[in-house]
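Student: Okay, predicted coordinates and the sequence, questions at the end:
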Amino acid sequence: MTRTPPTNVTRVRWWRWRRNPLRRHSDVVEAWIVLVIWILVLVGGAVAGAAAAVSVDSAFSARRAQVHAVSAVLTDDAVRTPPNGSGYDDGRVWASVRWTAPDGSVHTDRAKVYPGAPAGSRLTVWTDSTNRMVSPPLSTTEAALQSTLTGVLAASSAGVAVWTGGWLVRTWRMRRRMSEWDEEWKRIGPEWRNYSSGGT
């Protein structure tokens, strides 16, 4: 047999912020704790996300400023199959390339090219300030996407951390409040029972 909930029960919204005889000091403290938690989750998460996004974007910009593209030439034919039977992940193979640095010095290294490219084919490689070949930097679009994703992740992590800390504080406050109620009931309970038994 199911019990029908009473229909005359009225929920009072924001009761912790309103003056009423049942509101305790601990209720006001809890209301402030909840408000501060929400503010820190929203504002702190947004600040952490923005800071992380700016930091990552700055790192990508610095990386792009430290490398530059140069035109290189393939010195040997690119093999059509990987050596030693080992597979290649993106369809390219390693081949020797040669390029001339801005200072006129000639350098050689190995770069990934598509198999079957003949010797003499031109390609673009990226070098650093010491004329060493490095991996290409992220494009502006890729860097912006990566920065945004990092910012979202940082904002979410900061929000979860703040919310968890606030939940722990609220749990501690609730246990303390229940302990206070127990102590108060131990003091008032006997008087209440005496009053009830005297009235019957």
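Tutor: Yep, it's here.
Student: For the rest of this, base every contact and every neighbour count on C-alpha atoms.
Tutor: Fine.
Student: can you pull the contacts of the spatially most central residue of the chain?
Tutor: In the chain, the centroid-proximal residue (Cα atoms, centre = their mean) is residue 153; its distance is 1.7 Å. The contact partners of residue 153, taken as Cα atoms under 8 Å, 6 or more residues apart in numbering, are residue 49.
Student: Tell me how far it lies from residue 52.
Tutor: As judged by Cα to Cα, to the nearest Å, residue 153 and residue 52 stand 9 Å apart.
Student: which SS class is residue 80?
Tutor: Here residue 80 takes the coil state, with states given by DSSP: H, G, I helix; E, B strand; the rest coil.
Student: Off-centre distance for the helix or strand residue 163 falls within?
Tutor: Counting by DSSP states H and E, the element that carries residue 163 is helix 140-199. Taking Cα atoms, centre = their mean, to the nearest Å, the mean C-alpha location of helix 140-199 is offset from the chain mean by 23 Å.
Student: before we go on, here's another structure to hold up against the first:
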Amino acid sequence: MARTRRTKATGVWFRRWRWRWRSNPLRRRSDTVEACIVLATWILALLGGVFAGAAAAAMVDGNLAARRAEAHAVSAVLTKDSADAVPAAGGYDDSRVWAPVRWTAADGSEHTGRAKVAPAVAAGSRVTLWTDGEGRLVSKPLDPAESWLQAAVTGALVAPAVGAALWGGGRLVCGHLIRRRLAEWDEEWKRVGPQWRNLSGGRG
């Protein structure tokens, strides 16, 4: 029953929208303009959403690829037992802790810092860390599959948001045209109404 009602409502809406394209004496210029705006709104909402989602996905994937290309894996030495280190905040990193480490950069210079490592690791153990082009510690970059997934999710979120925004803008324009048309009808009735009433009174 609900599906039948939706089908009937869709059919009524389509006939009303198609009426604005047919040549008939009741059609006004504002009806044609409104029909064109509705058609353009749907096209822009669909194409704009698709292109915006694709652009957002490409941008995210490009940024992650650049970050992945800049990051380098280095072997660092734990300078203190991680059992005595400070636990990492939050539960995302499971039970990892902050521990002091030391590593040698590609230019031969030594660096020290703190990195998240597994608990109960003895001092002198080697851990793999990631650094950027300037030798600073960074988080492990996403692999290509993870980057693609994140880019796809971003595109899937951006596409409907942009499409809805464009559709909403078109509806606002149509609403303005409807209010304008109603105002024109009101003004026209103010001119025609008295004449029609006089004619009706004369017949009576």
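Tutor: Thanks, I have the structure now. All values derive from a computational prediction rather than experimental measurement.
Student: ok so, going back, and the counterpart of the residue nearest to the centre of structure 1 in structure 2, how close does it get to residue 50 of structure 2?
Tutor: Alignment note: residue 153 of structure 1 maps to residue 157 in structure 2; criterion TM-score structural alignment. From residue 157 of structure 2 over to residue 50 of structure 2 the distance is 11 Å, taken as Cα to Cα.
Student: repeat for residue 20 of structure 2
Tutor: 28 Å.
Student: same deal with residue 26 of structure 2?
Tutor: As judged by Cα to Cα, residue 26 of structure 2 and residue 50 of structure 2 stand 37 Å apart.
Student: so stretch 59-78 of structure 2 matches what in structure 1?
Tutor: Against structure 1, stretch 59-78 of structure 2 falls on residues 55-74 (TM-score structural alignment).
Student: Aligned counterpart of residue 138 of structure 1 in structure 2, please.
Tutor: In structure 2, the residue equivalent to residue 138 of structure 1 is residue 142, according to TM-score structural alignment.
Student: In this structure its match contacts residue 71, no?
Tutor: No: with contact defined as Cα atoms under 8 Å, residue 142 of structure 2 does not reach residue 71; the gap is 10.4 Å.
Student: Give me the buried positions along the match of stretch 59-78 of structure 2.
Tutor: 56-57, 60-61, 64, 67-68, 70, 72-74 (16 or more other Cα atoms under 10 Å).
Student: which of the residues in stretch 129-143 of structure 1 are buried?
Tutor: So for stretch 129-143 of structure 1, counting by 16+ other Cα under 10 Å, buried means 131, 133, 137, 143.
Student: Next, the angle from the helix or strand hosting residue 62 of structure 1 to helix 140-199.
Tutor: Secondary structure assigned from DSSP H and E places residue 62 of structure 1 in helix 45-66. Put simply, helix 45-66 of structure 1 runs at 160 degrees to helix 140-199, going by axes from the mean of the first three to the mean of the last three Cα atoms, to 10 degrees.
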